[in-house]
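Got a predicted structure here, sequence first:
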Amino acid sequence: MRILYSIVLFFVLSSLSAQDTTSLFMRDWGEYLNHDLFIGYNGSPTENSDLRSNYHGIELGIWRSKFINYRHPASGSVYFSQELGINTGNLIHGTKIGGQVAAMMFILGLELTHHTDYESHSATISPLIGIGGYTFRLSFAWRLRLTSKDFLPLSPLNVNLSFKFLRLKSKKISSYPY
């Protein structure tokens, strides 16, 4: 657990840039349009271990973000990802499309997901709230099921930890004269 806390602390600190003197990575001020690959972890804790165990999944996807780096950073992102359940007896495959806005260290977003074990499936819409920034996200989402309310592998709560690991493309849109 200490390792997880250390990793979260590193990514939270690396995404801070409230003032240019406190930024860990001195970037040029301005607006950027970025395309990045991200990797993530999804977990669904259970309240009833008789029916199912905790769900754990690995996620790989693409973020398309407009990032504003000024005195107080902000970003807006849309993303598409694929998820695989790693601790279930059956293979669970998930497809996710979503969007998020981040200002300072706060994130609000919405995801549309579809999970299947190739015998049954569940489509959900999930509002999310979390902390992080453009390069890192720790969020909590509440799954509102649109279909298959009895799809057991997933609980109503989803915890997500995601971070950028590879920049595909970056374009500076504008810069500030300061």
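That came through, no problem.

switch to C-alpha atoms for all contacts and neighbour counts from now on
Noted.

how many neighbours does Val61 have?
If you look again at residue 61, you'll see it is Gly, not Val. Neighbour count of Gly61, defined by other CA atoms under 10 Å: 19.

And for Ala103?
17.

quick one: it and Ser77, what's the gap?
Here Ala103 is placed at a distance of 12 Å from Ser77 (CA to CA, to the nearest Å).

So which residues of the chain form helices?
Taking DSSP state H, the helices of the chain run over residues 2-15.

can you point me to the longest strand in it?
Taking DSSP state E as the criterion, the chain has its longest strand at strand 157-175.

Now do the buried residues in that strand.
Across strand 157-175, burial judged by 16 or more other CA atoms under 10 Å covers 157-164.

Tell me the helices and strands packed up against that strand.
strand 30-44, strand 136-142 (3 or more CA pairs under 8 Å, 6 or more residues apart in numbering; DSSP states H and E).

Export those strands as CSV, with columns for distance to Gly61 and mean neighbour count.
Formatted as CSV, the helices and strands packed on strand 157-175 follow (distance: least, CA to CA, whole Å; neighbours: other CA atoms under 10 Å):
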stretch, distance to Gly61, mean neighbour count
strand 30-44, 5, 19
strand 136-142, 13, 22
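
Dump these to CSV, plus distance to Glu59.
Listed next are those as CSV, based on distance: least, CA to CA, whole Å:
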stretch, distance to Glu59
strand 30-44, 5
strand 136-142, 13
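
tally of neighbours for Leu112?
Neighbour tally, Leu112, other CA under 10 Å: 18.

residues in contact with it?
When contacts are counted by CA atoms under 8 Å, 6 or more residues apart in numbering, Leu112 touches 96-98, 123-126.

hmm, back to that, tell me which of the helices and strands packed on strand 157-175 sits nearest to Thr116.
strand 30-44 (15.1 Å; CA to CA).

ok, and here's another one to check against it:
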Amino acid sequence: MLLLNLFIEFFKIGLFGFGGGYAMIPLMEQAIQKHKWISLEQFTDIIAISGSSPGPIATNSALFIGYQTAGIIGAAIAVISNLLPSFLMVMVLTKLLTLRSQPKYLFQSLNGIHPVIVALILYAGVRMGLQTGLFTYSREYSPYFILILSIVLLVKNISPVWVMIISGTLGVLINSF
């Protein structure tokens, strides 16, 4: 039953996780809470490790969650079931695109999904920030830092690496005094 639940949940995550791995994080969190496979702390650790490991974050997360839940077989089932919907969708969309030169409704539906993708990624970022204590050390300043740094990254042609270095320095300065 556990392996079937892993397959079903990760298939659904792969099917409805438009926008890539970060958009799938809220769906994964919901599944682990529903089935009590792992704790939220373990999930946060898995997301951190998956994000820093080579490869897609959704696939890495599925692998780690499946392994924590049911060993090597669980890892294989979680990864395969997470990738299967994308594989099937690409096959179907390729067939549709070869049949019609102007798939108007397909592109219109994808344009309607874009705002949801952004919302899911933002939700995942805020949830991870809350769970990891992002807003605790400088509760009154964090929202302003996030807003200002987001604007700087959008408007200026500055490397995110420099923004991270400056942010780390500001964090040290704020916490030192």
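Yes, it's here. These numbers come from a predicted model, not from an experiment.

Any idea what the TM-score comes out to?
The TM-score (TM-score structural alignment, normalised by the length of the second structure) is 0.25; 65 aligned residues with a CA RMSD of 4.1 Å.

related to what we said a few turns ago, so can I have JSON lines of the buried residues of strand 157-175 of the first structure showing distance to Leu33 of the first structure?
Formatted as JSON lines, the buried residues of strand 157-175 of the first structure follow (distance: CA to CA, whole Å):
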{"residue": "Leu157", "distance to Leu33 of the first structure": "31"}
{"residue": "Asn158", "distance to Leu33 of the first structure": "28"}
{"residue": "Val159", "distance to Leu33 of the first structure": "27"}
{"residue": "Asn160", "distance to Leu33 of the first structure": "24"}
{"residue": "Leu161", "distance to Leu33 of the first structure": "22"}
{"residue": "Ser162", "distance to Leu33 of the first structure": "19"}
{"residue": "Phe163", "distance to Leu33 of the first structure": "17"}
{"residue": "Lys164", "distance to Leu33 of the first structure": "14"}
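
List just the nearest of those to Phe10 of the first structure.
Using CA to CA, Phe163 comes nearest to Phe10 of the first structure of these, at 11.2 Å.

For the residue nearest in space to the middle of the second structure, which residues are in contact?
The second structure has Tyr22 as the residue nearest its centroid, 1.7 Å off, counting by CA atoms, centre = their mean. Applying CA under 8 Å, 6+ apart to Tyr22 of the second structure gives the contacts 57-58, 120-121, 124.

How much space separates Leu122 of the second structure from Phe87 of the second structure?
Leu122 of the second structure is 26 Å from Phe87 of the second structure, by CA to CA.

Equivalent analysis for Ser167 of the second structure, please.
Separation of Ser167 of the second structure from Phe87 of the second structure (CA to CA): 40 Å.

Look at those two and report which has more neighbours.
Under the criterion of other CA under 10 Å, the comparison of Ser167 of the second structure against Phe87 puts Ser167 first, with 15 against 12.

if I look at the more buried one, how far off is Ile148 of the second structure?
Distance, Ser167 of the second structure to Ile148 of the second structure, by CA to CA: 11 Å.

Can you name the residues that contact the nearest residue to Arg137 of the first structure once chain neighbours are set aside?
Spatially, and ignoring its direct neighbours in sequence, Arg137 of the first structure is nearest to Ser162 (5.2 Å; CA to CA, 6 or more residues apart in numbering). Shown in contact with Ser162 of the first structure (CA under 8 Å, 6+ apart): 38-41, 136-138.

rerun that using 10 Å as the cut-off
Shown in contact with Ser162 of the first structure (CA atoms under 10 Å, 6 or more residues apart in numbering): 11, 38-42, 58-61, 132, 135-139.

if we take these, which one ends up nearest to Glu111 of the first structure?
Within the contacts of Ser162 of the first structure, the smallest distance to Glu111 of the first structure is 11.6 Å, found for Ser139 (CA to CA).

Correct me if wrong: the closest one contacts Leu128.
Yes. Ser139 of the first structure is within contact range of Leu128, at 6.3 Å (criterion: CA atoms under 10 Å).

Give me the common contacts of these two.
107-109, 158-160.

Any chance of JSON lines for the residues you listed, columns distance to Gly85 of the first structure?
Output for these, formatted as JSON lines (distance: CA to CA, whole Å):
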{"residue": "Ile107", "distance to Gly85 of the first structure": "25"}
{"residue": "Leu108", "distance to Gly85 of the first structure": "25"}
{"residue": "Gly109", "distance to Gly85 of the first structure": "22"}
{"residue": "Asn158", "distance to Gly85 of the first structure": "13"}
{"residue": "Val159", "distance to Gly85 of the first structure": "14"}
{"residue": "Asn160", "distance to Gly85 of the first structure": "13"}
